[in-house]
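J.: Sequence and predicted structure, then a few things I'm wondering about:
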Amino acid sequence: MSDFMIQIIEDDEITDLDADQNNDLYWKVAIVDDDQGVHDVTRLALSGVKILGRKLEFICAMSGKEGADLLTNHPDCAVVLLDVVMETSDAGLLLADTIRNQLKMENVQIILRTGQPGYCPEEEVITRYEINDYKTKNELTRDKLFTSLATAIRSYSQLVALNESKKGLRNVIQASASLMKERSVHAFANGVLQQINALFNLSAQGMFCVSQTPSKGPAELIDGPNNHYFVVATSPQFNNFYGKELQDVQRGQAVTIANKTLHKKDNIIEKEFCSLYLSTPSGWEGVVVINSPFNLTDLDEELLKLFCFNVSLGLENAKFFTHLNDAAFFDSLTGLYNRNGFIENAPRIAKLAKRNLSLFIVDIDYFHEIIESLGFEFGNLVLASFTSSLNRDFLSDGIIARLHSDVFALLLPDTQWLYRDITKQCSKPFMVNNNSLRLGVTVGAANCDIRVEKLDIELLLRHAEIALKVAKEHQRGVGQLFEAKFEDDKRAHLDILADLRTGLVKQELFMVLQPKVSMSRGDVVGYEALIRWEHPVKGMISPNAFIPIAEQSGLYFDIDMYVLRKSFEVIEKNPQICKPISVNISANSLHHCDFISEVKQIMTEKNFNIEQIEIEVTENALVRSDMAIKHLRDLKALGFVLCLDDFGAGYSSLSYLLKLPLDVIKIDRTFVTHIEKGTKALAVLEGMLQICQNLDMRVVVEGVETQEQADLLMSLNADIAQGFLYYKPLTIAQVLDDAL
């Protein structure tokens, strides 16, 4: 060791810095020097000194190697007073390298002391070994030593605080990132309780409360009360509070401080409890109560504020995700699963089944009439009450969904219920606004034997919906179990529909004419146009196979206009056909908004005598709306002869004979069929004929197939008949041959 001088002076003016801090803590100062005298003098000079409110604790080593071991065991050392020349001429420099590069002590301050200032260039040493101060021993008087040490400790303190801040910030970011992944409010809230303990080294119990609705945000979220707070997550100590409204929870310190926090809208830190206030941009409010005191430093308090800010954003995300999830998978009116939610949860129910899975689709019959007569609000009450009945009867067995409007789905594992049982149960009366209401339902059912097939819920739904459609057509008010042939029929239906559209474009459909005959003279007095279809591959397709499909699919209008146009063409191209042709117009076409304008368009395209075209409409076309009657009058104004087809078979209002501009009445074939079997049918038919004749209307009786029927009709003064007794439908060529 070189000469080392330190001047010891009485310096009462050197005072504590920040003496209000915790005096039980020490700054560790390592003295690494091979001269024991340096150790003793340094201790003596700085005895009793406080820096930043803490005393100094000296740890000592006599060589570079001992210094490395010493610092390995004391990683919290603040300052190293390091001699350069010890066991070797560069031992101090090698230790400095070890401190920085091997021990990774980035915060510790190294004050290099040497008695041989010319041995190492000062600038090179400071740069290479990250030396914080470089002094010769003879210039370190007590006051200068104190000044260097105080400066070093202050730098160390700031570096430690900065690193702690970085670490805390990193922890907050990591904790927040973890919480942001949680999509349910419950999972998010549980995560917050766990992260608070992790961030602040606690092992505390707590609870998390959240407001039911936001004070701002989408209207559908703020319509309800926003002053109700629910406990959405708890530690074991507060498990009894979980799921309850805060105002219903048993009073205690935790509840009291939670209410104070929500009222104050700020964090509250007390001796035994800490309560954190959360507020999201949309106005959701939350409070986290922890039953452990926080001993917060300034750094901790800033981290806590940042954490609360991030938690608020995470809560916003969780709340809105929950709302979107509800909107995606739940029906807002009934609280049941919607179609998506039903499909999502079906596999869960399938796992409960050991044998089979049964799906029932329940359709409320004529629900639209409830809406039309009593309004949507009452309809919603009916749906809510019906839902309560379904929940009571079936929820414990499986899952229930509202697929749309008035259609519900029940998915039940290993059930004994059959569709007839479901129909009876759902048709029982229930209460709506203190009134008893009984609904009729139709059920479509489908089964999946999970022992032999894997569940395909989309396929099962389609099967049940097909069964429901069949039931509504043939067994309304009861139900139908899916059968494989229904799907084959449906596929054939779609094939026919697709081919029919193509056939209309390619004009594959052609017309035949069935003559109307004067029974008294035997001559033809008119024709009825009938459509036929010869498919290029499948051959002749019966009208019974494609006409109902056309009506169900909305293609009826195209077919009616097709037949009308073809009838005009026949008259235009074949003037020798001088008897009128009657064209059937379906009920749906008569209600089509473009019906009259389309008829007018066809009339402008063709050259014909309008008296040669008669328009036939059925009774059921007239009872549906005023538009049908208006269109009928418009047709009369255009000059068409109007015929009421199938009279007596439908709604049969005699008022039609008085208020409508009808020229011809066609009596339905059912009356002709029954006149041979009894006097009642004969009497009714006689009365109908008499009325029409008195009103000066022509009468056509259809379905005449036997001579006995013809004789009876002639005895009743019926004149015009149509039926196989006289003619079957004829092609245009046959009609022309007959005319010639």
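T.: Received, thanks.
J.: For the rest of this, base every contact and every neighbour count on C-alpha atoms.
T.: Noted.
J.: what's the distance between stretch 352-372 and the middle of its chain?
T.: 21 Å (CA atoms, centre = their mean, to the nearest Å).
J.: Tell me the buried residues in stretch 645-660?
T.: 645-648, 657, 660 (16 or more other CA atoms under 10 Å).
J.: So which of those are in helices?
T.: Leu657 (DSSP state H).
J.: Nearest to Gly440 among the buried residues of stretch 645-660?
T.: Using CA to CA, Gly648 comes nearest to Gly440 of the buried residues of stretch 645-660, at 29.2 Å.
J.: longest strand of the protein?
T.: When the chain is parsed with DSSP state E, its longest strand is strand 524-535.
J.: Do you have the helices of the stretch 251-400 of the chain handy? List them.
T.: In the stretch 251-400 of the chain, the helices defined using DSSP state H, counting those that start in this stretch lie at 253-264, 298-329, 339-350, 367-374, 376-394.
J.: So which of the ones you listed is nearest Gln158?
T.: Across the helices of the stretch 251-400 of the chain, closest to Gln158 is helix 298-329 (CA to CA), at 11.8 Å.
J.: what about that closest one, distance to the chain center?
T.: Its chain's C-alpha centre and that of helix 298-329 lie 22 Å apart, by CA atoms, centre = their mean.
J.: Same check on stretch 161-175?
T.: Mean-position distance between stretch 161-175 and its chain equals 38 Å (CA atoms, centre = their mean).
J.: Against Arg339, how distant is the spatially most central residue of the chain?
T.: Note on the chain: the residue nearest the mean C-alpha position is Ala328, at 1.1 Å, using CA atoms, centre = their mean. Using CA to CA, to the nearest Å, one gets 9 Å for the distance from Ala328 to Arg339.
J.: And the strands in the stretch 151-300 of the chain, which stretches?
T.: 206-211, 229-234, 268-269, 274-279, 285-290 (DSSP state E, counting those that start in this stretch).
J.: Among those strands, which comes closest to Leu632?
T.: Short answer: strand 206-211, nearest of those by CA to CA, at 62.9 Å.
J.: alright, now check it against this:
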Amino acid sequence: MSDLLINIVDDSAEKAIKDEQREDLSSWKVAIIDDEDAVHQVTKLALADVIINDKKLEFISAYSGEEGFKLLQQHPDCAVVLLDVVMEEADSGLKLADRIRTDLQQNNLQIILRTGQPGYAPEEDVISRYEINDYKTKSELTHNKLYTSIATAIRSYVHLCSLEESKEGLRHVIRASANLMKERSVHEFANGVLKQINAMFNLRAQGIFCVSQRPQKGPEELASDQQNAFQIVATSPQYNTIHGKTLQDIDRSLETELVESALQQKQHIFGSEYSALYLSTPSQWEGVIVTKGNLDPDVIDQEILKVFCVNISLGLENAKFFSHLNEAAYTDNLTGLYSRTGLMEHAQQRYPSCEEKLTLFIVDIDYFHEIIDSLGYDFGSEVLKKMAFQLRQSFASEAIIARLHTDVFAIALPDSKFDIKAISKICSKPLIVEGNSIRLGVTLGEAHENAGQYKLNADELLRHAEIALKVAKEEHRGAGKCFEPQFEQDKRSRLDMLADFRNGLAHHELFLVLQPKVAVHHQRIIGYEALIRWQHPQKGLIPPVAFIPIVEHSGLYFELDLYVFKQALMLLTNHPEIDLPVSINISANSLHHHDFISELKTLMAQYDVDIARIEIEITENALIRSDMAILHLRALKELGFVLCLDDFGAGYSSLAYLAKLPLDVIKIDRSFVSSIDHSDSALAILKGMLQICQQLNKRIVVEGVETVEQLDLIKSLGVEVVQGFYFYKPMHLEQILSLHKNR
């Protein structure tokens, strides 16, 4: 009965063909609903000239969930929809899937979910609820995979449409198949199939369901990770003794010989006492159902059998992939440990309530990126595997162990006697990787769920441990921190501050004050330094020390520096009477920004300010970060800016920079001035720094001069320009204008 052979996808026989002679072909409508135009174009290009079952593909497009609903409403004959999960909202695709099934009642339309976010997968109940037929990430939808998915979906669409026009027996197939498709476990699915065969054909037969453990054309990780064995995944009571075993592990019998024969011939086999139904899924998992009963092909309805086998094949594919998705969602593929999701799920199951104290440690390998940079990703992967093995050896019997991401592990221990020091010692044991012994440094975060808690809040426990880890990394790598409520309060305060700062930039709440620079001998103002201040509408004046570190850490430094630069240019444009140069501070990070020079040029051109009226101050630590900082510094000099090195001596001092960089002014940090009037060593250091700068012909500004004693000493050392509270504090614009008027 070769006409009953079921092989859902046979790429060798059904490859896409180009046939320019056949312009009159009808078409399959395929809807692309995605908010990225590039996805539409790439999909159409990948499937251009594809022919499936003598029909071309006709593409219709929509770019949002609402547009997609209207499009499908206008095209009820659409066969397949390629549906983006995240569009105008994070779940727009899922909402549309719901409306397709409920509002439009398009139950034959095949829905293939797509997402551009690796690692994201909808929950099983979501796929079941909306009858999602397939799920792919956009990056994996190559021509072959797109073709396979579309071809499979169209066949499913065809079969469903045929069923609607068929007799009552075929409707029974639909109901039976729909029940089976809901099963996400291969074993539950297979058990359901055995029951449905008896119900379908009025049998009371015993049987077995044998399935291959890897596909011939499935994802690489599935095709390579499993042994090429056939397992008995479901049995009737008579065959319970072989349930779960592979064909190689059980004694040969008439049933096993029938399975092997069906697999070899790749077709159904019908006998007077036993029958075997051969199944092949789109990814070419193979299966054989052996029943101890007569499935006489001359008696049973052939159409019902065909459709039943097709739907079983699709259902088997569905169950297989859901098993894989379930494992992928809860297990880290590299180490075999739990993933982040697996940790949360397993912890919640094992400790639904905290009768014991539960401690969660998070272990971060210090400077793991340097291992990758110097020794490669393969070596780094081996390091992670060895670390996972070491954690299993140390805690496997009592802990839940997970790899959260990259080089970060988690250890959940009930009623643990371990502390941060003990965990750190275990994790820092030497690892033998490719014959080399390496010892890793680690930083840890710790959090507790106290005994007696009514219900474990695994999400909160993990969040607290991660906050503790972040604090530890910021304060001292190689150590650890145990979570304290203050950490969370500080984090919320920083987030609130950051949100307020963004709003403050948008509403111009930040303004400039100017601190004069003074020539000490005739005590005249020779220039200004522009300093940023923030007048919050509710919180009042916020000092820079309260928000600048948060801005730097959050990556908004570039926006702030451009804001300050623009405000200074506006001030000089609106007040030409300020005819002395104003120096503007540029953060270390901005100097490394690719667009730094071009943005400054744009602003200078916009306000047409004489470049002689602007000086740029660069903090010393900016110079050691990268070659780009030095290139940008030279570019600034070529543009004509006077360049000042701010806070010299307070950071990573390097005399080599003074010799080779185009610096005009060196500003001595206030920390060297505060104690010169009562500390001989401080005075000696200051003398040495001044002598070096003078010999290099650099102009010098000494910051932080606050007393007459400090001023007298500095004058005696030959310093010409100072800045500090002794002469002037930072002043508002009105005060500066008054100074100029009086001058």
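T.: Ah, there it is. Here the structure is a predicted model, which is why all the values come from computation and not from measurement.
J.: contacting residues around the residue nearest to the centre of structure 1?
T.: Contact analysis of Ala328 of structure 1 by CA atoms under 8 Å, 6 or more residues apart in numbering lists 338, 340-341.
J.: For those, which entry has the maximal number of neighbours?
T.: Within the contacts of Ala328 of structure 1, Asn338 tops the neighbour count with 24 neighbours, counted by other CA atoms under 10 Å.
J.: if I look at that one, how far off is Asp456 of structure 1?
T.: From Asn338 of structure 1 to Asp456 of structure 1 the distance is 18 Å (CA to CA).
J.: and Lys135 of structure 1, how many neighbours does it have?
T.: Count around Lys135 of structure 1 with other CA under 10 Å applied: 18.
J.: aligned partner of it in structure 2?
T.: Lys135 of structure 1 maps onto no residue in structure 2, with residues paired by TM-score structural alignment.
J.: and Lys135 of structure 1, what helix or strand is that in?
T.: Using DSSP states H and E, Lys135 of structure 1 falls within strand 133-136.
J.: what helices or strands is that strand leaning on?
T.: For strand 133-136 of structure 1, the contact count by 3 or more CA pairs under 8 Å, 6 or more residues apart in numbering; DSSP states H and E identifies strand 109-114, helix 122-129 as packing neighbours.
J.: Pick the most deeply packed of the ones you listed.
T.: strand 109-114 (a mean of 24; mean count of other CA atoms under 10 Å).
J.: quick check: that one aligns to which part of structure 2?
T.: Going by TM-score structural alignment, strand 109-114 of structure 1 lines up with nothing in structure 2.
J.: rewinding a little: nearest to Lys166 of structure 1, out of the strands of the stretch 151-300 of structure 1?
T.: strand 274-279 (22.6 Å).
J.: Tell me which other helices or strands that closest one touches.
T.: Checking 3+ CA pairs under 8 Å, 6+ apart, strand 274-279 of structure 1 ends up next to helix 253-264, strand 268-269, strand 285-290, helix 298-329.
J.: how about JSON lines for the ones you listed, with distance to Tyr134 of structure 1 added?
T.: Shown next, in JSON lines, are those (distance: least, CA to CA, whole Å):
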{"stretch": "helix 253-264", "distance to Tyr134 of structure 1": "54"}
{"stretch": "strand 268-269", "distance to Tyr134 of structure 1": "47"}
{"stretch": "strand 285-290", "distance to Tyr134 of structure 1": "50"}
{"stretch": "helix 298-329", "distance to Tyr134 of structure 1": "32"}
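J.: Comparing these, which comes out most buried?
T.: Most buried among those, counting by mean count of other CA under 10 Å: strand 285-290, with a mean of 26.
J.: so what does that strand touch, helix or strand wise?
T.: Short answer (3+ CA pairs under 8 Å, 6+ apart): strand 285-290 of structure 1 packs on strand 206-211, helix 253-264, strand 274-279.
J.: which residue packs closest to the counterpart of Glu183 of structure 2 in structure 1, ignoring adjacent ones?
T.: Correspondence of Glu183 of structure 2 to structure 1, assessed by TM-score structural alignment: Glu182. Leaving aside its chain neighbours, Glu182 of structure 1 sits nearest to Phe188 (5.1 Å; criterion: CA to CA, 6 or more residues apart in numbering).
J.: Distance of the one you found relative to Lys454 of structure 1?
T.: Taking CA to CA, one finds Phe188 of structure 1 at 35 Å from Lys454 of structure 1.
J.: Name the residue in the two with the higher neighbour count.
T.: Ranked by neighbour count (other CA under 10 Å), Phe188 of structure 1 and Lys454 place Phe188 first, with 24 against 10.
J.: I'd guessed that one sits against Leu315; true?
T.: Yes - with contact defined as CA atoms under 8 Å, Phe188 of structure 1 reaches Leu315; the gap is 7.2 Å.
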